[in-house]
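In: Provide a 3D model corresponding to the input given below.
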Amino acid sequence: MTDNKICDGRVVIVTGAGQGIGRAHALAFAAAGAKVVVNDLGAELDGTPKPDSGAAKVVEEIRAAGGEAVVNGDDVSDWEGARRLVATAIETFGGLDVLVNNAGIVRDRMLVNLGEDEWDAVIKVHLKGHFAPMRHAAEYWRNESKAGRQPDARVINTSSGAGLLGSVGQGNYSAAKAGIAGLTITAAAEFARYGITVNAIAPAARTRMTETVFAETMAAPEDGGFDAMAPENVSPVVVWLGSADSAAVTGRMFEVEAGKVTIVDGHRHGASVDRGARWNPADLGPAVRDLLAKSVTPEPVYGA
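Out: Okay, here's the model as predicted:
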């Protein structure tokens, strides 16, 4: 029989958990027995402050169902805010086992029209907003390991198909999500000695960040059937990655859509040619064309 309490007793932070995919993660972890820190800055889609956050409502839902949760309103892209977030878990629940980096914003625009502030905001929230909480959590886990209390810790990052394949009109978002993919495999290699696994997901679901881009394809079914784009479809993979059962899995990327889970192979060394000496530029045309003929055609960029 499947254990529905697969994360029983584990302490989990979920960033950007006031609504959408983050909310679904928080509720799913709580249902699986975890104690959850529900983080949300309470911002509009473009990152500007919002009068009230949905995080408190998510905490109320978890507590009403008999679970344990606490709200945190820190900005994950702020160094001290990220430190306070990790401290919230440790001080409230006595430790930390899982960090789910989910918070994000979009400011979509063609690159030729993209402003510096729009670039900086998206890179900061997504990329620094992943690094800063992970850095403080990893420091805590490293100290635990050095003290002889080897962690069984997990980091689950959130990339995107845009970061893996590119997306027209989302150059800033694509760059940030690609950075998260690279950050994930580097962290997995560096943190293994401390008992920490690091994986990432590239989810496809109906959220604030996708509803304007994929409004028609991501609409909920009117007949009450299986909602393929429901955010809740993504969370089971994240909960499993946060469990003890996933200890042997690290440095991997999972695409998650509806009931489909796909392993992303990532960049791999392909065909090569070695001249054994420095190339003459004029000789490279035939050589490169031959290499491309032997290679797999790249997946198309979204929106191209």
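In: CA atoms for contacts and neighbours, from now on please.
Out: Will do.
In: residues in contact with Glu232?
Out: Listed by C-alpha atoms under 8 Å, 6 or more residues apart in numbering, the contact set of Glu232 reads Ile21, Ala24, His25.
In: Now flag whichever of those residues is closest to Met229.
Out: When the contacts of Glu232 are compared for distance to Met229 (C-alpha to C-alpha), Ile21 comes out closest, at 10.6 Å.
In: Who's the closest spatial neighbour of that closest one, skipping the chain neighbours?
Out: Leaving aside its chain neighbours, Ile21 sits nearest to Pro231 (4.8 Å; criterion: C-alpha to C-alpha, 6 or more residues apart in numbering).
In: Before we compare anything, build this one as well:
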Amino acid sequence: AGGPGSPAREVVDAIAAAGGEAVAHGGDIATAEGAASLVTTALDAFGRFDTLVNNAGFLRDRMLVNLDEDDWDAVVRVHLKGHFLPLRHAAAHWRAEAKAGRPPAARVINTSSGAGLLGSVGQSNYAAAKAGIVALTLVAAAELGRYGIQVNALAPAARTRMTERTFAATMAAPADGSFDAMAPANVSPLVVWLGSAASDGVTGRVFEAEAGRITVMEGWRPGPTEDRGARRSPAEAGDTVRRLLADAEEAGQVYGAS
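Out: Predicted structure coming up:
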């Protein structure tokens, strides 16, 4: 929510104190009404809408056999649906602008996670939603580029209200004044750049950002393949898979796996 004393209001106040302008939006972005009002709130306040950063979310971590349907639905709703609906309503506005002869230089930054790229033990709901955000990003970039809209995804690692509760020791700021690897300020410059005109031509990409490191994630792409031009028996299919795996890269390590 964006009322007095809320985190959103604190951000608005901090931006105003730095000489900027901001408004808070307290709607539910996992509803069509809330997502549409997010866009109209920005348009009413500033007269234009240039960049959308989708970053809403929370955790309900459970091992798979302990995860219930409510935990699954709640996490997928806020992360995946909460990305789709703001993106859909922002894109509709930008498409209308383009068709009216006012092509935008629009930018979307979606928030994925290492859990969505590699998996994370105890986070099957969160990992599935974050993987879905990557696929949504790729499709949106392919569909919306014709309207002047660039769409990228970022998998950040930083200290937030959410990560402080789950990974308290890892996220803690160093007491000795050394480089604070988990400070959100390490990640935000990439978000700013991706949301700016300087990022022209960069779309359909997924990045990781943590501490002083930025990584381009290369994702799923064809690896070793073998085409015999004929059907295989199950045993022959197995033999082929064994040969291909011998030449393939090792699968990425799932976070938390032993």
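In: can you tell me which of the contacts of Glu232 of structure 1 are in strands?
Out: Using DSSP state E, the subset of the contacts of Glu232 of structure 1 located in strands is empty.
In: Now list the buried members of the residues you listed.
Out: Buried members of the contacts of Glu232 of structure 1, scored by 16 or more other C-alpha atoms under 10 Å, are Ile21, Ala24, His25.
In: so the last one makes contact with Val14?
Out: The one in question is His25 of structure 1. Yes. In this structure His25 of structure 1 lies within contact range of Val14 using C-alpha atoms under 8 Å: 7.2 Å.
In: Give the aligned equivalent of the residue nearest to Ile21 of structure 1 in structure 2.
Out: Pairing criterion TM-score structural alignment: the partner of Pro231 of structure 1 within structure 2 is identified as Pro184.
In: can you put the buried ones among the contacts of Glu232 of structure 1 in CSV and add distance to Pro300 of structure 1?
Out: CSV is the format used below for the buried ones among the contacts of Glu232 of structure 1 (distance: C-alpha to C-alpha, whole Å):
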residue, distance to Pro300 of structure 1
Ile21, 26
Ala24, 30
His25, 30
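In: three-state assignment of Asp120 of structure 1?
Out: Judged by DSSP: H, G, I helix; E, B strand; the rest coil, the three-state class of Asp120 of structure 1 is helix.
In: any idea how far the equivalent of it over in structure 2 lies from Glu21 of structure 2?
Out: Using TM-score structural alignment as the criterion, Asp120 of structure 1 maps onto Asp73 of structure 2. From Asp73 of structure 2 across to Glu21 of structure 2, the span is 35 Å (C-alpha to C-alpha, to the nearest Å).
In: just the helices in structure 1 please.
Out: Across structure 1, reading from the start of the chain, the helices by DSSP state H fall at 20-31, 55-64, 79-93, 116-123, 129-146, 161-165, 171-191, 208-211, 235-241, 281-294.
In: In structure 2, which residues correspond to the second one?
Out: Pointing back at helix 55-64 of structure 1 there. Counterpart in structure 2 of helix 55-64 of structure 1, with TM-score structural alignment as the criterion, is residues 8-17.
In: re earlier: what about the residue nearest to Ile21 of structure 1, neighbour count?
Out: Here the number of neighbours of Pro231 of structure 1 (other C-alpha atoms under 10 Å) works out to 22.
In: List the contacts of it.
Out: Residues touching Pro231 of structure 1, when contacts are defined by C-alpha under 8 Å, 6+ apart, comprise Gly20, Ile21, Ala24, Ala205, Arg206, Thr207.
In: For those, which pairs are in contact in structure 2 too?
Out: When you map the contacts of Pro231 of structure 1 onto structure 2 and apply both residues aligned by TM-score structural alignment, their matches' C-alpha atoms under 8 Å, the shared contacts are Ala205, Arg206, Thr207.
In: Identify the residue of structure 2 aligned to the first one.
Out: Right, Ala205 of structure 1. With TM-score structural alignment as the matching criterion, the partner of Ala205 of structure 1 in structure 2 is Ala158.
In: doesn't Ala183 make contact with its match?
Out: Yes. Taking contacts as C-alpha under 8 Å, Ala158 of structure 2 lies within contact range of Ala183: 5.7 Å.
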